[in-house]
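Asks: Dropping a prediction and its sequence here:
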Amino acid sequence: MSGGDAAGRLVRPFTLTGGRTRPSRADFTLITTVTAVDPQPAWADRLQPEHTRILRQCARPVAVAELAARLDLPMSVVVILLCDLLESGRITAHPPHPLCHAEPDLELLQKVRDGLGHL
């Protein structure tokens, strides 16, 4: 909803987070996987519409970066909202699995760097 809602009004990202600009925790990276808890806790507070949109997208595991892209919201806003959901017991967060202790593929890293340089 960063662009506008159904009525065409502009919704500023800070309004979605209640004016917060920093997440309350450091659990989330771009590739952290989040999943909605099923069933949702009955005792939890009422949700904002953006929280509900996130929960719908998290019915199956989804990476934080993909979630932000699907919702068309800035990463910083999505992470703050995810912190709310995690703290209320509505989602689970799983950090990326560590890679084996293999040496990095330097040729692949060079290609990625070159590709990013062309953007």
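Replies: Looks like it arrived, so ask away.

Asks: From now on I want contacts and neighbour counts done on CA atoms only, so please keep to that.
Replies: Noted.

Asks: Can you tell me how far the residue of the chain positioned farthest from its centre is from residue 98?
Replies: Distance to the chain centre peaks in the chain at residue 107, reaching 30.4 Å (criterion: C-alpha atoms, centre = their mean). Between residue 107 and residue 98 the distance is 21 Å, computed by C-alpha to C-alpha, to the nearest Å.

Asks: can you list contacts of the one helix or strand the residue farthest from the centre of the chain maps to?
Replies: Using DSSP states H and E, residue 107 sits in helix 106-117. For helix 106-117, there are no external contacting residues (C-alpha atoms under 8 Å, 6 or more residues apart in numbering).

Asks: How far does it sit from its chain's centre?
Replies: The chain centroid and the centroid of helix 106-117 are separated by 26 Å under C-alpha atoms, centre = their mean, to the nearest Å.

Asks: what about residue 83, how many neighbours?
Replies: 20 (other C-alpha atoms under 10 Å).

Asks: Which SSE is immediately downstream of the helix or strand hosting it?
Replies: For residue 83, the element it lies in under DSSP H and E is helix 75-87. Of the helices and strands lying after helix 75-87 in sequence (DSSP H and E), the nearest is strand 91-94.

Asks: Second structure for comparison follows:
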Amino acid sequence: MTGRRGGRPLVPAYLSTGGVAQPSRPHLERLSVLSAGDRTAPVDPAADLPAAQLALLDLLDGGALTVTETAALLELPVSAVRVLAAGLLDRDLVLARAPIPPADRFDPDLLKRVADGLRALKHN
């Protein structure tokens, strides 16, 4: 979105956020999952949204991405995408869900029993 191959970006990241440095939603993490909100009609480009937010909405159309993935695709810093996504969340144009927490430690005994059961099935 911002740039030239191998060169500096054409648009500095702070301009893509309108000069805003902190997201209005501090709970938005790098691994938060963003998805398009319930929109029946496409967002009007004249809806007073910056080009970077429109690009973010286009990326989320029909799918979901983490904040980090979105930043990579938009070629913007994660901090800028957090600001852009928070602005869209404030307008109910996107949804965000917290990252899935890591699973609890597995039970080694259960894994051994499953492996033994699979070996028994293989030999039958």
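Replies: Sure, I can see it. None of the values given here were measured: they were computed from a predicted structure.

Asks: Tell me how the two chains score on TM-score.
Replies: After superposition, the two chains reach a TM-score (TM-score structural alignment, normalised by the length of structure 1) of 0.71; 100 aligned residues with a C-alpha RMSD of 2.6 Å.

Asks: did I read that right, residue 53 of structure 1 in a strand?
Replies: No. Residue 53 of structure 1 is assigned helix when assessed by DSSP: H, G, I helix; E, B strand; the rest coil, not a strand.

Asks: Just tell me what it corresponds to in structure 2.
Replies: In structure 2, the residue matched to residue 53 of structure 1 (TM-score structural alignment) is residue 55.

Asks: From the chain's centroid, how far away is the lengthiest helix in structure 2?
Replies: Ranked by residue count under DSSP state H, the longest helix found in structure 2 is helix 108-123. Here helix 108-123 of structure 2 shows a centroid-to-chain-centroid distance of 38 Å under the convention C-alpha atoms, centre = their mean.

Asks: Then stretch 83-98 of structure 2?
Replies: With C-alpha atoms, centre = their mean, you get 10 Å for stretch 83-98 of structure 2.

Asks: What separation do you get for residue 57 of structure 1 and residue 68 of structure 1?
Replies: From residue 57 of structure 1 to residue 68 of structure 1 the distance is 10 Å (C-alpha to C-alpha).

Asks: do the same with residue 92 of structure 1
Replies: With C-alpha to C-alpha as the criterion, residue 92 of structure 1 and residue 68 of structure 1 are 17 Å apart.

Asks: got the contact list for the most centrally placed residue in structure 2?
Replies: Nearest to the geometric centre of structure 2 sits residue 66, at 2.3 Å (C-alpha atoms, centre = their mean). Neighbour list for residue 66 of structure 2: 30-34 [criterion: C-alpha under 8 Å, 6+ apart].

Asks: Select from these the one having the most neighbours.
Replies: Across these, the neighbour count under other C-alpha under 10 Å reaches its highest value at residue 34, namely 24 neighbours.

Asks: tell me the contacts of it?
Replies: Residue 34 of structure 2 makes contacts with 60, 64-67, 85, 94-97, as judged by C-alpha under 8 Å, 6+ apart.

Asks: among those residues, which recur in structure 1?
Replies: Contacts conserved in structure 1 for the contacts of residue 34 of structure 2, counting by both residues aligned by TM-score structural alignment, their matches' C-alpha atoms under 8 Å: 60, 64-67, 94-97.
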